[in-house]
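> Sequence plus the predicted model coming up.
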Amino acid sequence: MEIAIEVLVFLFIAAAIAGFMDTLAGGGGLITIPALVVSGVPPLAALGTNKLQSCFGSGTASFLLFKRKKIHWQELRPMMLAAFIGSVAGTVIVQFIDTRVLGFMIPLVLVIIAAYFITAPYLKLESPEPRMSAGLYQKTVLPAIGAYDGMFGPGTGSFLAVAGVSLRGLALINATAIAKPLNFATNIASLIVFIFAGKIIWLAGLTMIVGQILGAWLGSHYLFKVNPKILRILIVTICLLMLGQYWYKQFAV
């Protein structure tokens, strides 16, 4: 697929904004996937290309957490494997969904995730005691979230953190730290499948990686200086505006 220079510039800017906001409030996928879809990238290629740039962010965060011994490989290895397997299954399944159906489903899922993204901070899901055993959690919840990430993706890190808090009784900061390598496992699993399926637009993905790096760097300098609630509203607004433009192009007579 040939991509015009102005489209690459747009994707770079979108990725930079996503990287900036993701560093401060999360939800970057609510910007990058609509940006790819609005740019005319086919649905499966949009998901695959988004995985390419997502792997970079989650991989970097995971590496730093392991290096600083905030999380431990021996403890997380079986959990990462469970999430990895679930993501492979989800990514394989999405290859067989009709592209016309997928073109409708992706925006619909993004709208649902956008609504969750706004309401999530107000949900009281903390549990002082685990509601599910570690074994059952690993065999059911992690593969299910992995499958979702393989099929769509946005919000996966948040889902993993919320699941750790509500089902395993973890403190939010611990659940968030653990979610990073789990999310990397789902991202890399999905990326591998998309590469074999030939659904990666490499020029777009590499351009967005550069944008993500710049945005994350800028975001790190504004950490704790911006109200996350305002950023969440901005992220959802940008997402809905791009989806509105996509739907207008698709259904306008």
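On my side now, so go ahead. Keep in mind that what you see is a predicted model, and the values were worked out from it rather than measured. Residues are numbered from 1 along each chain as shown.

> For the rest of this, base every contact and every neighbour count on C-alpha atoms.
Fine.

> what separates R100 from P107, distance-wise?
To P107, R100 is 12 Å away according to Cα to Cα, to the nearest Å.

> Same question for G169.
Computed as Cα to Cα, the G169 to P107 distance reads 33 Å.

> Please say which of these two ends up with more neighbours.
Between G169 and P107, counted using other Cα atoms under 10 Å, the more crowded position is P107 (23 against 19).

> Grab the nearest non-local neighbour of that one.
Spatial nearest neighbour of P107, chain neighbours left out: L243 (6.4 Å); criterion: Cα to Cα, 6 or more residues apart in numbering.

> Next: P181.
Among residues not flanking P181 along the chain, S62 sits closest, at 5.0 Å (Cα to Cα, 6+ apart).

> which secondary structure element contains that neighbour?
helix 43-67 (DSSP states H and E).

> and the next element down the chain from that helix?
Later in the chain than helix 43-67, the nearest helix or strand by DSSP H and E is helix 73-94.

> so what secondary structure elements neighbour that following helix?
Contact analysis of helix 73-94 by 3 or more Cα pairs under 8 Å, 6 or more residues apart in numbering; DSSP states H and E lists helix 142-151, helix 172-197 as its packing neighbours.

> Show the contacting residues for the residue nearest to P107.
P34, V38, P107 (Cα atoms under 8 Å, 6 or more residues apart in numbering).

> swap the cut-off to 10 Å and go again
Under the criterion of Cα atoms under 10 Å, 6 or more residues apart in numbering, the neighbours of L243 are 30-31, 33-35, 37-38, 106-108, 110-111, 237, 249.

> Same question for R232.
Contacts of R232 (Cα under 10 Å, 6+ apart): M21, D22, L24, A25, G26, G27, A114, F117, I118, T119.

> Roughly how far does the closest residue to the fourth one other than its chain neighbours sit from G219?
So the one you mean is A25. Of all residues not flanking A25 in the chain, P228 sits nearest, at 5.3 Å (Cα to Cα, 6+ apart). Plainly put, P228 is 12 Å away from G219 if you go by Cα to Cα.

> Please identify every residue contacting each of R100 and P107.
Listed as contacting both R100 and P107 by Cα under 10 Å, 6+ apart are P43.

> that older thread, how many other residues sit next to the residue nearest to A25?
Residues near P228, counting by other Cα under 10 Å: 15.

> Then P128?
Neighbourhood size, P128 [other Cα under 10 Å]: 12.

> That one against L172, yeah?
No - P128 lies out of contact with L172 (Cα atoms under 10 Å); the separation is 11.5 Å.

> dump the residue contacts of the residue nearest to A25.
M21, L24, A25, G26, L234.

> Secondary structure element for the last one, which one?
Here L234, judged by DSSP H and E, is contained in helix 228-251.

> Could you list the buried residues of that helix?
By neighbour count with 16 or more other Cα atoms under 10 Å, helix 228-251 contains the buried residues L231, R232, I235, V236, I238, C239, L240, M242, L243, Y246.

> and here's the other structure:
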Amino acid sequence: MSTGIIAALILSGVTVGFINTLAGGGTIISLSLFMFLGLPPTVANGTNRIAVIIQNLVAVGNFRKQKILDTSKGIRLAIPTTIGSVIGASIGATIDQHTFEVCFGVIMLMMLALLIFKPEKWLHGNTDLAQKPISAASYITFFLIGIYGGFLHVGVGYFILAGAVLGCGLDLVKANAIKNLIVLCYVPFSLLVFIFNKQVMWEYGLIHAIGNVIGAYVASKWAIKLGSNFIRWIMVVLILISVLQMFNIVDFKSLLNLAK
């Protein structure tokens, strides 16, 4: 492996780890890089999960030290998400990926509109709702999120944040901490499915993880200082990028090739 490839994997890892820890959507960068380096899409999808596990392990540790992580609520939400992720990873090969990506793009647009026109829901949460037990609707929601995350993972952080804020009443900083815990819980199970199907490139994944750890550490330190409004605008930009890619308005993968 050349020095240039190693540097690209680490630098992209820093970027992805930072973005994913603060909001989500950074996976589109790592998947694009892996495919740019010649990995098939399924192998890129599986390989990416190595770094995701390690980056979230670092982020969760820092969020706990800062006492902004509700571990109990996070674990309860992680259980249905994990069950769903196993189902999603198992049936992923039988799903029409193009149709799934279109649906994802539509949902991204809905979330983008919510972030722009209803920011108070993201910035302040709902104290009364947050103090109530987790509803059956939220458990079902996170089960469905798990199916999506097990299958594709790209942008799953947005759905987890939406479920935690709108369904459980958490403010965005606390929801973001829980998001990292939920991802840490479910991704190892979906990774096992890819390992079983021999769709993991360990060398690329582990080197990429070095950068992810750095990015996750920095982002988890900054999250509480920068606050909900900063995270919200990070989400707006990344959702917009995801939508442009999903609907082929801008082909960011081609831009990577042009930069080669």
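Looks like it arrived, so ask away. Not measured: the values here are computed from a predicted model.

> Filter the contacts of L243 of the first structure by whether they're kept in the second structure.
Among the contacts of L243 of the first structure, the ones still in contact in the second structure (both residues aligned by TM-score structural alignment, their matches' Cα atoms under 10 Å) are L30, I31, I33, P34, A35, V37, V38.

> what's the neighbour count on the closest residue to I160 of the second structure other than its chain neighbours?
In this structure, I160 of the second structure finds its nearest non-sequential neighbour in K179, 5.9 Å apart by Cα to Cα, 6+ apart. Other residues near K179 of the second structure come to 33 when the count uses other Cα under 10 Å.

> which residue in the second structure lines up with I33 of the first structure?
In the second structure, the residue paired with I33 of the first structure according to TM-score structural alignment is L31.

> What about the spatially closest residue to its match that is not a sequence neighbour, how many residues nearby?
Among residues not flanking L31 of the second structure along the chain, A44 sits closest, at 5.7 Å (Cα to Cα, 6+ apart). Using other Cα under 10 Å, A44 of the second structure has 24 neighbouring residues.

> Quick one: map A44 of the second structure onto the first structure.
Per TM-score structural alignment, the equivalent position to A44 of the second structure in the first structure is A46.

> Hmm, its match is touching I200, no?
Yes - A46 of the first structure lies in contact with I200 (Cα under 10 Å); the separation is 7.8 Å.

> contacting residues around the residue most central in space within the first structure?
Centroid check for the first structure by Cα atoms, centre = their mean gives P154 as the closest residue, at 3.8 Å. Counting by Cα under 10 Å, 6+ apart, P154 of the first structure touches 26-33, 50, 54, 109-110, 113-114, 117, 148.

> Narrow these to those in helices?
29-33, 50, 54, 109-110, 113-114, 117, 148 (DSSP state H).

> For my notes, please list those residues in JSON lines and give distance to V94 of the first structure for each entry.
Converted to JSON lines, those look like this (distance: Cα to Cα, whole Å):
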{"residue": "G29", "distance to V94 of the first structure": "18"}
{"residue": "L30", "distance to V94 of the first structure": "19"}
{"residue": "I31", "distance to V94 of the first structure": "21"}
{"residue": "T32", "distance to V94 of the first structure": "19"}
{"residue": "I33", "distance to V94 of the first structure": "15"}
{"residue": "N50", "distance to V94 of the first structure": "15"}
{"residue": "S54", "distance to V94 of the first structure": "18"}
{"residue": "V109", "distance to V94 of the first structure": "14"}
{"residue": "L110", "distance to V94 of the first structure": "16"}
{"residue": "I113", "distance to V94 of the first structure": "18"}
{"residue": "A114", "distance to V94 of the first structure": "21"}
{"residue": "F117", "distance to V94 of the first structure": "23"}
{"residue": "Y148", "distance to V94 of the first structure": "10"}
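
> Mind putting those into JSON lines with neighbour count?
Output for these, formatted as JSON lines (neighbours: other Cα atoms under 10 Å):
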{"residue": "G29", "neighbour count": "25"}
{"residue": "L30", "neighbour count": "28"}
{"residue": "I31", "neighbour count": "28"}
{"residue": "T32", "neighbour count": "30"}
{"residue": "I33", "neighbour count": "31"}
{"residue": "N50", "neighbour count": "28"}
{"residue": "S54", "neighbour count": "26"}
{"residue": "V109", "neighbour count": "14"}
{"residue": "L110", "neighbour count": "24"}
{"residue": "I113", "neighbour count": "21"}
{"residue": "A114", "neighbour count": "23"}
{"residue": "F117", "neighbour count": "21"}
{"residue": "Y148", "neighbour count": "22"}
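
> can you name the two of those residues that are farthest apart?
Greatest spatial distance in these: N50 and F117, 18.8 Å, computed using Cα to Cα.

> Leaving aside the residues adjacent along the chain, what's closest to F152 of the first structure?
L47 (6.7 Å).

> now that neighbour: how far from A161 of the first structure?
22 Å.

> who has more neighbours, these two?
Neighbours per residue (other Cα under 10 Å) separate L47 of the first structure from A161, with L47 holding more: 29 against 24.

> give me every residue that touches the more buried one.
32-34, 36-37, 41, 91, 94, 106, 149-153, 190-191, 194, 199-200.

> related to what we said a few turns ago, ok, the contacts of P228 of the first structure vs S87 of the first structure, which is closest?
So of these, ranked by how close each gets to S87 of the first structure (Cα to Cα), first place is G26, at 20.4 Å.

> just checking, the closest one touches A161?
No - the criterion here is Cα under 10 Å, and G26 of the first structure misses it with A161 at 11.8 Å.

> what about E101 of the second structure, which helix or strand?
In this structure, E101 of the second structure sits in helix 97-117 according to DSSP H and E.

> what's the spacing between that helix and its chain's center?
15 Å (Cα atoms, centre = their mean, to the nearest Å).

> Show me what that helix is packed against.
If you count contacts as 3 or more Cα pairs under 10 Å, 6 or more residues apart in numbering; DSSP states H and E, helix 97-117 of the second structure packs onto helix 119-124, helix 136-151, helix 156-162, helix 202-246.

> give me that answer again for 6 Å
Packing partners of helix 97-117 of the second structure (3 or more Cα pairs under 6 Å, 6 or more residues apart in numbering; DSSP states H and E): none among the helices and strands.

> Quick check: the nearest residue to V236 of the first structure once chain neighbours are set aside vs G27 of the first structure, distance?
The shortest distance from V236 of the first structure to any non-neighbouring residue, by Cα to Cα, 6+ apart, is to A114 (5.6 Å). Remark: distance between A114 of the first structure and G27 of the first structure (Cα to Cα) = 8 Å.

> Same question for S190 of the first structure.
Distance of S190 of the first structure to G27 of the first structure, computed by Cα to Cα: 19 Å.
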